[in-house]
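Peer 1: heads up, no residue letters with this:
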């Protein structure tokens, strides 16, 4: 019974976690949509405002409207006039004391991570951490700032070393480029390897080496007979 219970749990666990994540994301989206409806009631005519609450009862309308709004925002910001509006919006938020610190930090990080010309999380490498002889996976995030680079005699790179099983926290290191070793993994494969604490191997390796229970590859013939 214990064997069957664990086997059944392993079969349902990935699907259950996936559904939980999707439901959590949907709950957040619906919450944002609800705030948008409340804000719209304050500016709409009184004759229309009572019908706004009925929109919240339509399934799937919240995610659809937010997706449409984000897409239209992207279309607007992609042109010169939209860039000017975004610049004015940034200037406004930068003048608010507490909001300025949070907004500017998040904007810098998001622009770096999602920029098509950026180097953030574009390469997985092996680095010695936390001491010599102990190796871990890190991600090259770019080059050190000029203020830091002028203190180095050789070329250094900025590396982010995530923790496991939660890669959202980690350590920022500046190390010699010659001290790290390129890793034959994509960023996605490296993240899965880190989150699983080394249990999940890259897809390229699992294709070459079958899992336990799968038929083994035929052994090479002995040329000597």
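Peer 2: Thanks, I have the structure now. Values in this document were obtained by computation on a predicted structure and should not be read as measured data.

Peer 1: going by C-alpha atoms from here, please, whenever you check contacts or count neighbours.
Peer 2: OK.

Peer 1: would you map the strands across the chain?
Peer 2: For the chain, the strands defined by DSSP state E occupy 123-128, 135-142, 156-162, 170-176, 181-182.

Peer 1: ok, now which ones touch residue 1?
Peer 2: If you count contacts by CA atoms under 8 Å, 6 or more residues apart in numbering, residue 1 has none.

Peer 1: looking at the strands of the chain, which is nearest to residue 92?
Peer 2: Nearest to residue 92 among these is strand 135-142; the distance by CA to CA comes to 29.7 Å.

Peer 1: the closest one packs against which elements?
Peer 2: Where contact means 3 or more CA pairs under 8 Å, 6 or more residues apart in numbering; DSSP states H and E, strand 135-142 is packed against strand 123-128, strand 156-162, helix 187-195.

Peer 1: in TSV: the strands of the chain, plus mean neighbour count.
Peer 2: TSV is the format used below for those (neighbours: other CA atoms under 10 Å):
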stretch	mean neighbour count
strand 123-128	20
strand 135-142	21
strand 156-162	22
strand 170-176	15
strand 181-182	12
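
Peer 1: dump the ones you listed to a markdown table, plus distance to residue 102.
Peer 2: Listed next are the strands of the chain as a markdown table, based on distance: least, CA to CA, whole Å:
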| stretch | distance to residue 102 |
| --- | --- |
| strand 123-128 | 28 |
| strand 135-142 | 21 |
| strand 156-162 | 21 |
| strand 170-176 | 20 |
| strand 181-182 | 35 |
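
Peer 1: next one for the comparison:
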């Protein structure tokens, strides 16, 4: 009788624990998202605190400094598009590129952002799967271009240049040359592939390969 009661109590606690665990794992991502969003918002508001005096007092707008900053960004973007301020930005960029310590960081980040922008359809042509760093282990990479025939180790076969970003910092990675037969093209976007690489596989595209 006592053993039967103990078994029932054990099952009850196991059931309650499973309910608690499932509820906790469901709520945790939502709670963390809210916390991160709140921390980020508070950080942005603290950065934009100097703009608060410029918000008209008669406009009772919550987070007025944030709204003002957004308007300034839109205005600045419009000015860049319409007027000749683009040349000023280019001058600043050329200055940064000439600085020995700043050049590799700035150039790398800019090229990476441009490569994954919606306007760039050439730099990273396709998302690929390759066996790297050894046979049996696969890595996600980006096909950048076909290797010049003069540089190919085998003239009778096509070789391609592949860039394999590292996790979680995709601004660094490996440059690999592979024959066409060793490259598997996967049908996901560059943005989805980059999200998967940065997150270490936690974020995966809806369309699986």
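Peer 2: Nice, thanks for sending it over. Quick caveat: nothing in here was measured; it's all calculated off a predicted structure.

Peer 1: TM value for the aligned chains?
Peer 2: The TM-score (TM-score structural alignment, normalised by the length of structure 2) is 0.64; 185 aligned residues with a CA RMSD of 4.0 Å.

Peer 1: quick one on the thing from earlier: the strands of structure 1: which one's closest to residue 99 of structure 1?
Peer 2: strand 170-176 (25.2 Å).

Peer 1: the equivalent of residue 41 of structure 2 over in structure 1: neighbour count?
Peer 2: Aligned counterpart of residue 41 of structure 2 in structure 1: residue 26 (TM-score structural alignment). Per other CA atoms under 10 Å, the neighbour tally for residue 26 of structure 1 reads 15.

Peer 1: try residue 87 of structure 2
Peer 2: Neighbours of residue 87 of structure 2 (other CA under 10 Å): 11.

Peer 1: equivalent analysis for residue 132 of structure 2, please.
Peer 2: Neighbour tally, residue 132 of structure 2, other CA under 10 Å: 15.

Peer 1: quick one: contacts for it?
Peer 2: Residue 132 of structure 2 neighbours (CA under 8 Å, 6+ apart): 138, 139.

Peer 1: distance check, the closest residue to residue 53 of structure 1 other than its chain neighbours against residue 27 of structure 1.
Peer 2: Distance criterion CA to CA, 6 or more residues apart in numbering; nearest residue to residue 53 of structure 1, sequence neighbours excluded, is residue 37 at 7.2 Å. For residue 37 of structure 1, the distance to residue 27 of structure 1 equals 15 Å [CA to CA, to the nearest Å].

Peer 1: who has more neighbours, those two?
Peer 2: residue 37 (18 against 14).

Peer 1: look up how far residue 170 of structure 1 lies from the more buried one.
Peer 2: Counting by CA to CA - residue 37 of structure 1 and residue 170 of structure 1 are separated by 38 Å.

Peer 1: now stretch 16-25 of structure 1 on structure 2. Mean distance?
Peer 2: In the superposition against structure 2, stretch 16-25 of structure 1 averages 2.2 Å from its aligned positions (mean CA distance after the TM-score superposition for structure 1).

Peer 1: what about residue 68 of structure 2, how many residues nearby?
Peer 2: Number of residues near residue 68 of structure 2 (other CA under 10 Å) recorded here: 16.

Peer 1: return the distance of the corresponding residue of structure 1 for it relative to residue 39 of structure 1.
Peer 2: Aligned counterpart of residue 68 of structure 2 in structure 1: residue 65 (TM-score structural alignment). Using CA to CA, one obtains 15 Å as the distance from residue 65 of structure 1 to residue 39 of structure 1.

Peer 1: ok, residue 194 of structure 1 next?
Peer 2: 42 Å.

Peer 1: can you check residue 93 of structure 1 too?
Peer 2: The gap separating residue 93 of structure 1 from residue 39 of structure 1 is 19 Å, by CA to CA.

Peer 1: so what's residue 63 of structure 2 closest to, chain neighbours aside?
Peer 2: residue 45 (7.6 Å).

Peer 1: dump the residue contacts of the one you found.
Peer 2: Residues near residue 45 of structure 2 by CA under 8 Å, 6+ apart: 63, 65, 66.

Peer 1: of all the strands of structure 1, which lies closest to residue 85 of structure 1?
Peer 2: strand 135-142 (29.6 Å).

Peer 1: which of the contacts of residue 45 of structure 2 does structure 1 keep?
Peer 2: Using both residues aligned by TM-score structural alignment, their matches' CA atoms under 8 Å, structure 1 keeps these contacts from those: 65, 66.

Peer 1: neighbour count winner among residue 93 and residue 39 of structure 1?
Peer 2: Neighbour totals were compared for residue 93 of structure 1 and residue 39, and residue 93 leads with 16 against 11 (other CA under 10 Å).
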